[in-house]
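Q: the following block contains a protein sequence and its predicted model.
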Amino acid sequence: MQSYLEFDFKINPLNPWNEILMAELIEIGFDSFTEENEGILAYIQKDIFSEEQLENVGILHREDIQISFTYHEMPNINWNEEWEKNFSPINVEDKVLIRAEFHDPDPTMHEIVIQPKMSFGTGHHPTTHLMIQQMLEMDFEGKKVLDMGCGTSVLAIFAKQKGAAEVTAIDIDEWSVENSIENAQRNGVELKISKGTAENLGNEMFDIILANINRNILISDIPAYVSVLNNGGKLLLSGLCFFDVNDILEVCTSQGLILENKQQREEWISLLLKK
């Protein structure tokens, strides 16, 4: 079993900065969180924690937010078992149910069955919910799809279930890649799953690209996405707060993308764009 560090972050004001802090911590290896009244508890494997990376987390240095933290090493426990205990099914508009095998099925809804390991993207985060919401209205039949930052591959699986001809799922985290392979098998779909970033895209072209990541990575990688997106293709983005919209749209417009739909859930947004 892995040794973990528990960080107790106190955040003022709490919203929406608790969610934003979690998104930034995921990028440096934190893999599970508990929301508290005054902040969050965040967990990372001891052997991959880097004080330098934590020091470079941008939100910790904002003058309009007060964030303090303490941390200590946790005793060795079965973290996947603990994670499963706290995993509840996710209902998207009474149309899609994201659940684990130990939950009861619902024959009235479209189901995605995942093993709730500690990879981001189980569906509980509002941005994953927003992506599924947008995907419900999109045509995937016969399309080539790319899911960047796939996490548990919930989005990639849903795209394949909606009729996509071929789906590629990429994530920088080895844990997410392994979990994605298991979840694809669990749902009886075939995905092309690999570890990497936008730098590994090559020349393969796609009809639809899904990217639920975060503002900074999206701003950096949107040109790479556009370069492998077919003319008339769709780019669906989330991992963004409402105040990120102008910055993201400025980049998208410079790349010749046209905004087709924007949706918001709490302080989070998703953007559907067309090339």
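A: Nice, I can see it.

Q: make it CA atoms for all contacts and neighbour counts henceforth
A: OK.

Q: which parts of the protein are helices?
A: Under the criterion DSSP state H, the chain contains helices at 17-26, 51-55, 79-85, 126-136, 154-161, 174-186, 215-227, 245-254.

Q: show me where this structure has strands.
A: Ranges of strands within the chain are 4-12, 32-35, 39-45, 66-73, 90-92, 96-99, 110-113, 144-148, 166-171, 192-195, 206-212, 229-241, 258-265, 268-274, based on DSSP state E.

Q: then this one, side by side with the first:
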Amino acid sequence: MSDTVYMEYRFTVEPKDPASDLLIAELGEVGFESFVEEDDDVLAYIQKTEWYEGMLKELPILHNHRYKFTYYYKEIEQENWNATWEQNFQPIIVDDICMIRAPFHEAIDVKYDIVIEPKMSFGTGHHETTHMMLQHILQLDVKGKTVLDIGSGTGVLAILAGMRGATTIDAIDIDNWCYLNAKENVERNKIDFISVYEGDVALLEGKKYDLIIANINRNILLADLPSYVKSLNAGGVLLLSGFYTEDLEMITEKCTDLALKFEKNLERNNWVAAKYVN
């Protein structure tokens, strides 16, 4: 993958909140893979093979008169992107007991020390959805449980579940780069009982889990919920994120139709991470 070519977009956003989050969500839906936030700017990355001239013309957020956007783009090599995230990736601490850091950050004394090299993958803990999903996992008793992390990105959620005592864990992502990156991060954190797969919900056929974690986006969640429920053991827990506060009712209605019970949700800057029980 060292010869992968990406397009880098630099957006200047005014006002940044909540426009930057809305922008990132819409860019994700058209194929952008990773994002870096710098002051008033948002950097967004898409593989050149997935890019075409004028692909952002129909993006609704860019036509919203409440916000002002300016942007430009350029072609970059993969190694240049890695240098960018290294400059911007700061370690984070979740609930005072879980640290997410890169290999070049110094470790501190916390219960769960997770070392992640995200490269082009989503899931450093910085985004609100990943942060809240980490919080949910910290609050759950996962010891001895079977776990699925679908849309796993860097694998950080699967890794935390492993550190907290889950015994069998599958991590699945449709993106090849995420698949390779999650394998690296699983090995780096020495959680050798996490199986990493490249694919989608088709891989769930015939499998059962006590906990399913899905941090993707609203449309994919709505489409794939029946497959999640089919693979969820009786009494199992489903954690969903990647959507906004205003989408919670729609997600919960779909879950209720599938006989799941809403238990609670976390909110962070208009993003939601919800817990449902089978």
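A: All right, it came through fine. Values in this document were obtained by computation on a predicted structure and should not be read as measured data.

Q: wait, which of the helices of the first structure is closest to Gly39 of the first structure?
A: helix 17-26 (6.3 Å; CA to CA).

Q: name the helices or strands packed onto the closest one?
A: When contacts are defined as 3 or more CA pairs under 8 Å, 6 or more residues apart in numbering; DSSP states H and E, helix 17-26 of the first structure sits against strand 39-45.

Q: so which elements touch the strand it packs on?
A: Partner elements for strand 39-45 of the first structure (3+ CA pairs under 8 Å, 6+ apart): strand 4-12, helix 17-26, strand 32-35.

Q: list the buried residues in the shortest one.
A: Judged by neighbour count (16 or more other CA atoms under 10 Å), strand 32-35 of the first structure contains these buried residues: Ser32, Phe33.

Q: thinking again about what came up before, would TSV of the helices of the first structure with mean neighbour count be doable?
A: What follows is these, written out as TSV (neighbours: other CA atoms under 10 Å):
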stretch	mean neighbour count
helix 17-26	19
helix 51-55	11
helix 79-85	13
helix 126-136	21
helix 154-161	25
helix 174-186	19
helix 215-227	17
helix 245-254	14
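
Q: nearest to Gln2 of the first structure, of these?
A: Closest to Gln2 of the first structure of these, according to CA to CA: helix 79-85, at 8.5 Å.

Q: what's in contact with that closest one?
A: Under the contact criterion CA atoms under 8 Å, 6 or more residues apart in numbering, helix 79-85 of the first structure has outside partners Pro116, Lys117, Met118.

Q: dump those to JSON lines, plus neighbour count and distance to Glu250 of the first structure.
A: Output for the contacts of helix 79-85 of the first structure, formatted as JSON lines (neighbours: other CA atoms under 10 Å; distance: CA to CA, whole Å):
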{"residue": "Pro116", "neighbour count": "23", "distance to Glu250 of the first structure": "36"}
{"residue": "Lys117", "neighbour count": "21", "distance to Glu250 of the first structure": "36"}
{"residue": "Met118", "neighbour count": "21", "distance to Glu250 of the first structure": "34"}
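
Q: picking that back up, looking at the helices and strands packed on strand 39-45 of the first structure, which is nearest to Ile258 of the first structure?
A: Among these, the nearest to Ile258 of the first structure by CA to CA is helix 17-26 (26.2 Å).

Q: whereabouts in the second structure does that closest one align?
A: Under TM-score structural alignment, the counterpart of helix 17-26 of the first structure in the second structure spans residues 19-28.
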